[in-house]
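Peer 1: model the structure of this input:
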Amino acid sequence: MKKVLKRAAVVSVAGLMAMGLAACSGEAAASNTSGKPSTVYFGVSAAETGQYAQYGQQFKEAFDLAVDQVNAKGGINGHPVALKYEDSQSDPKQSVPVAQKFVGDSSVILVFGDYSSAASIPASPIYTAGKLLQYGFNNSNPDFTAKGTKYQWSTSITTSATYKWTADYIKKQGVKSVGVTYLNTSDWGIPAYQAFEDEAKKIGLKITDAEGVLDTSDDYKPSLIKAVKGNPQAFVHIGYGPDSAKIVTQLRSIGYNGTFYGGQDEESFDGTSAATGSIIGSEFVETSTDPEVKSFVAAFKKKYPSETDVTSFEAGAYDALNVAVAAAKKGGITREGILKGFGEIKDVPSVVYGKITFDPSTRRVASPHLTPTILKDGKWVVYNG
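Peer 2: Have a look, this model is predicted:
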């Protein structure tokens, strides 16, 4: 069960553990007044309270695990790593003042976040003005980087790439028609649907009907009845886990039994009985036999024994911390140095992609890939059907 964070700005204690390590010979460690190597701080702008607090908790658990591991191996050239958390509620009304606070804190050399592009993009001008790298590792809206500056970077595959892949995959499965619902939001749902629609037209996948919906709704039946009136072979929902859980449940309740393409690897959707058999393209698969993935999953469950699932949200945050550390090692432990490092790092080990190298023109992962997965017994597994 995912827990909700307490409201507060928190400094990760893992980063403050004494390491007793000398600086690596390649870079002399800066020292504080005590003579010990100074701590390197990363900020985290995330939802600790509010409707997205579940995701903030998932990020925090993965961040803290990664910090433990980094510091156990000597930190960043002898400097321990720590995190400063601020509760944005993933709301632009909060993410902007959080950005102002981090920019004003000279000890912070990079900020992770926010959970949603809708919260990250309004804060971007603040980070740019402060010359502070904003690492929106979960931000799939292409505009986060495309309309951002050299200070906005992301390891998330874009929504346009995801839903182009979805349309192509469905067509390859022999499906000729789909009904669609999508979140009627200008920052994410509508652009994602447009990418899907454009690709569907290009490849000859018929959309019998498409209905815009809101994630705050509880009754989707009127929209679903319209969406399946044309008897589509399959159904696509472009949205998040919680709304997908309600959509698929109500879709089955009105008698539609075609394959459901949608959902997320998160608690509310994975635990929905009607969601069994759903198919999505995944960046991360917990059940992968890859040694790096198996090691990460084992370490995560050892640190958090009450957590039964490890999802792409934890994996993405874990990767993000390690990418930031690699960049600081490469470029230096200043705002200018870590920015330089992001442009230079290559083949950083990743539990999501295998290895991460950025495309400097997009400031996103070069050649990201998705794996078809199907939900079985509450777990997403690789689908070869």
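Peer 1: could you use CA atoms for every contact and neighbour count after this?
Peer 2: Noted.
Peer 1: show me where the stretch 101-250 of the chain has its strands.
Peer 2: Using DSSP state E, counting those that start in this stretch, the strands found in the stretch 101-250 of the chain span residues 108-112, 133-135, 152-153, 177-183, 206-213, 234-238.
Peer 1: also this sequence, please, to line up against the first:
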Amino acid sequence: MTASPSAFGAQPAPPVFRARHALLKRLADVVCLPSSRVNAFERAMTADLLVDMLREAEPEERMKVARRLANLTEIPASLVRLLLRDRVEIAEALLAHAQALSDSDLMDCVRTTGLEHRRLVALRRGVSEVVSEALVEFGESAVISCLLQNDLAKLSNAALEVIVALTRDEAQLAPMLLRRPELRPAHAYVLFWWADADARRTILQRFAVSREVLQDAAGDIFSLAAQENWQDPLARKALQFIERRQRNRAAIDKSPFDSLEAAVAAAQTGLTRETAEEISYLSGLKPMTGAKIFTDPGGEPLAILCKATGLPKAAIRALWRALRRPETDQTGALHPGLERVLVTYDMIAVDRAQTVLRYWNWSLSSALTPALVKAIREGDEDGAGEYSIPQRAAMLALAKEFRR
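Peer 2: This next block holds a predicted model:
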């Protein structure tokens, strides 16, 4: 008696259902017919039947159907949803080639599949703002890298804010983000606080813009505000951002120092909290902004502060010394950190330095309402949409400080 193959451990070959293969092909043919040959109801009915068969079909059969449908200008939604949720190699046939996929189709794929599916979506031509927002929700570096490098993708303001926040822990995203045309100063000035030296230089070169247009447009408004004794806080805050003068002359009358230069000189023996606050007030800054500048590990904000307020380059060395930072390396040469800060001072114009400094002051202090502080402490960055641009900037830049 001859033993059966299964007796030796071999599995019987799966049955070949020729009728199934033929039927799947014919159903796909009907779905692919032009509208002149089949109406919408007939196409939908055929698609429903095809979906029911594909659920139990072999992967190779689903792949053939996906490839067949990829070139259609209109694909039945039920088929799209099934195939986009399938294994990556099957979904890729549509994600890489089908132009007929709607934002709804793509968002369903993004939210019901995995990282590799989302990466393929991020690589598609013409990814819309709403799809980009869905992609960045997951915080996946591999996906966001593809999205940022996709020149035909469009990024919404909300998506940009999520990515800016992610760059704090995913530094490799920063250079790609800084190349995006959608990025605005509001995003870049926040990213600056945790960016590396190269990214900071890029931010200052690209986003440290002049306020000359604003100054020309609002030049006659200052006298009107003065006539009203600066009683309107909304206009006062905006005009403080626009005005040419950086130093706070009124603060000198209340300060123990005769000038900003005198306060900086006094700090060389050791920067106390009181002296730091006085330097901030005399520079036209709130103490919180000054504290952020003085505690920044890179030091470039010191260059911005000195250039914006008209302090000489020697003031950078004085503040560097006041912060007990090394001025030379082991060989006696200028310390690389101090050298980088001095170069920053030379590369930026006064008006542009003032723009950066005032934006920091605007976003890191004036925008801190009680509701914002509460949101920062609770880590409610997802609810940032209800806040203004400077408030959201403050939320991003100060989130770690408020969580300590």
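Peer 1: so after superposing, what's the score?
Peer 2: Once superposed, the chains reach a TM-score of 0.26 (TM-score structural alignment, normalised by the length of the first structure), with 164 aligned residues with a C-alpha RMSD of 6.6 Å.
Peer 1: dump the strands of the stretch 101-250 of the first structure to JSON lines, plus distance to residue 330 of the first structure and mean neighbour count.
Peer 2: Below are the strands of the stretch 101-250 of the first structure laid out as JSON lines (distance: least, C-alpha to C-alpha, whole Å; neighbours: other C-alpha atoms under 10 Å):
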{"stretch": "strand 108-112", "distance to residue 330 of the first structure": "14", "mean neighbour count": "26"}
{"stretch": "strand 133-135", "distance to residue 330 of the first structure": "15", "mean neighbour count": "27"}
{"stretch": "strand 152-153", "distance to residue 330 of the first structure": "16", "mean neighbour count": "26"}
{"stretch": "strand 177-183", "distance to residue 330 of the first structure": "40", "mean neighbour count": "25"}
{"stretch": "strand 206-213", "distance to residue 330 of the first structure": "45", "mean neighbour count": "19"}
{"stretch": "strand 234-238", "distance to residue 330 of the first structure": "38", "mean neighbour count": "24"}
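Peer 1: can those go into JSON lines with extra columns for distance to residue 191 of the first structure?
Peer 2: Below are these laid out as JSON lines (distance: least, C-alpha to C-alpha, whole Å):
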{"stretch": "strand 108-112", "distance to residue 191 of the first structure": "24"}
{"stretch": "strand 133-135", "distance to residue 191 of the first structure": "21"}
{"stretch": "strand 152-153", "distance to residue 191 of the first structure": "20"}
{"stretch": "strand 177-183", "distance to residue 191 of the first structure": "10"}
{"stretch": "strand 206-213", "distance to residue 191 of the first structure": "12"}
{"stretch": "strand 234-238", "distance to residue 191 of the first structure": "10"}
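Peer 1: can you say which of the ones you listed is nearest to residue 356 of the first structure?
Peer 2: Residue 356 of the first structure lies closest to strand 152-153 among the strands of the stretch 101-250 of the first structure, at 12.7 Å (C-alpha to C-alpha).
Peer 1: tell me what the closest one is packed against?
Peer 2: strand 133-135, helix 143-146 (3 or more C-alpha pairs under 8 Å, 6 or more residues apart in numbering; DSSP states H and E).
Peer 1: measure residue 129 of the second structure to residue 188 of the second structure for me?
Peer 2: 19 Å (C-alpha to C-alpha, to the nearest Å).
Peer 1: scratch that, residue 22 of the second structure is what I was asking about
Peer 2: Counting by C-alpha to C-alpha, the gap from residue 22 of the second structure to residue 188 of the second structure is 58 Å.
Peer 1: between the two, point out the one with more neighbours.
Peer 2: residue 188 (24 against 11; other C-alpha atoms under 10 Å).
Peer 1: kind regards, and thank you for your time.
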